[in-house]
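# can't give you the sequence, but here's the structure:
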């Protein structure tokens, strides 16, 4: 399956191809990583469908969108895995999974399962602003424009004054993405740390399918 570009994954998501028995119903921010894992491990029985990644900017809408997607696809698959953490929903995704008898990815958010839930929990980084590969590519769409920093750069310190650094959790060794993440840190007036995580617990979960 050829992936749409990041703009499509951000605004539209993607539909499944309908060839598998297992559906991963995920955030558009994870599409590239999940597709890479299924290709590497030959998981031809696994399909991927993604909701728009921009839903993360309004987490109250995620559960409604997930419920509708599960209802739309459930009859076509033996198993559905929810490809989200809690993602700012205050336990609502877990409640939905319990109601519908589904499992989701481990951890509160993608930063946790990319680094590994236990390793992430052991860190004391309340002053770190995290980026993944996807967020480094889509920094303007998720941060700059939604926060109005392109129009009102004076708001930067109000939003980010309590942060100390940007931590780029890199899933791939990509020099271009590293430069994008550094540029994001510079734009926010923060320090920069690159931390290669690979796919972390996402790999364990997906390959376990």
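Sure thing, it's come through. Just so you know, these numbers come straight off a predicted model, no measurement behind them. Numbers count the residues shown, from 1 in each chain.
# alpha carbons only for contacts and neighbour counts from here, please
OK.
# which residue is nearest the middle of the chain?
residue 29 (4.1 Å; C-alpha atoms, centre = their mean).
# quick one: buried residues of the helix or strand containing residue 38?
For residue 38, the element it lies in under DSSP states H and E is helix 31-40. For helix 31-40, a neighbour-count test (16 or more other C-alpha atoms under 10 Å) marks 31, 32, 33, 34, 35, 37, 38 as buried.
# Near the residue nearest to the fourth one when sequence neighbours are not counted, how many other residues are there?
Read that as residue 34. In this structure, residue 34 finds its nearest non-sequential neighbour in residue 206, 7.2 Å apart by C-alpha to C-alpha, 6 or more residues apart in numbering. Per other C-alpha atoms under 10 Å, the neighbour tally for residue 206 reads 21.
# this is the comparison structure:
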């Protein structure tokens, strides 16, 4: 049941990689006026498909909500997603990607870590499905250096305190021949962003 204070329905079009986190934030913050619609996280492997998918979703649901919000950052779309949001008159998360808003936009930019390969809880959980198999590393491990030769560290930006996910991320770092670092971020800027809707 929606409270009178939150009677307006808000559509949140989100990356599937954020589904768990958004649901957790909504539950703990009582954001029951937000209706979550997630697009497949695998779109990140083809970022040119993100903006058209968001555009389709917003068009299909136009008029069914009081407002909408896009829970994506740019995510490799080269500004195409911002153009879609502008056409629909909806806001989106500012910044380049989820690593930045989980870590904090200013803190992430200040680090300027060009040799870090970032992993969130989602990617630690789904590493084989989103990295190993799509890149062919399971069939051709010799490709590892071509893809990851310029990286030095796999950095887990941890949203939860889950020893299993930490172990998975550490194992991924070992398979890639990278050092491992875990940083606790929690939900970062995602909580205030959603709470403001």
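It's in. The structure presented is a predicted model; accordingly, all values stated were derived computationally and were not measured.
# now the residue nearest to residue 34 of the first structure, what's its secondary structure?
Secondary structure, DSSP: H, G, I helix; E, B strand; the rest coil: residue 206 of the first structure is helix.
# Now check it against the second structure: what is it aligned to?
Taking TM-score structural alignment for the superposition, residue 206 of the first structure sits opposite residue 194 in the second structure.
# Please report the distance of that match from residue 87 of the second structure.
21 Å (C-alpha to C-alpha, to the nearest Å).
# Where in the second structure does the longest helix seen in the first structure fall?
Longest helix of the first structure, by residue count under DSSP state H: helix 175-188. Mapped onto the second structure using TM-score structural alignment, helix 175-188 of the first structure covers residues 163-176.
# In that stretch, which residues are buried?
For stretch 163-176 of the second structure, by 16+ other C-alpha under 10 Å, it's 165, 166, 168, 169, 170, 172, 173, 176.
# Please, where are all the helices along the first structure?
Under DSSP H, the first structure gives helices at 6-11, 31-40, 62-73, 92-100, 110-115, 117-121, 133-137, 139, 156-160, 175-188, 200-207.
# Could I get these in a markdown table, plus columns for distance to residue 50 of the first structure?
Listed next are those as a markdown table, based on distance: least, C-alpha to C-alpha, whole Å:
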| stretch | distance to residue 50 of the first structure |
| --- | --- |
| helix 6-11 | 8 |
| helix 31-40 | 7 |
| helix 62-73 | 9 |
| helix 92-100 | 15 |
| helix 110-115 | 15 |
| helix 117-121 | 22 |
| helix 133-137 | 14 |
| helix 139 | 19 |
| helix 156-160 | 29 |
| helix 175-188 | 22 |
| helix 200-207 | 15 |
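# ok, average deviation of the match of helix 175-188 of the first structure from the first structure?
When the first structure is overlaid, stretch 163-176 of the second structure sits 0.4 Å from its aligned residues on average, using mean C-alpha distance after the TM-score superposition for the first structure.
# Please state the offset of that stretch from the chain centre?
19 Å (C-alpha atoms, centre = their mean, to the nearest Å).
# Please apply the same query to stretch 36-54 of the first structure.
13 Å.
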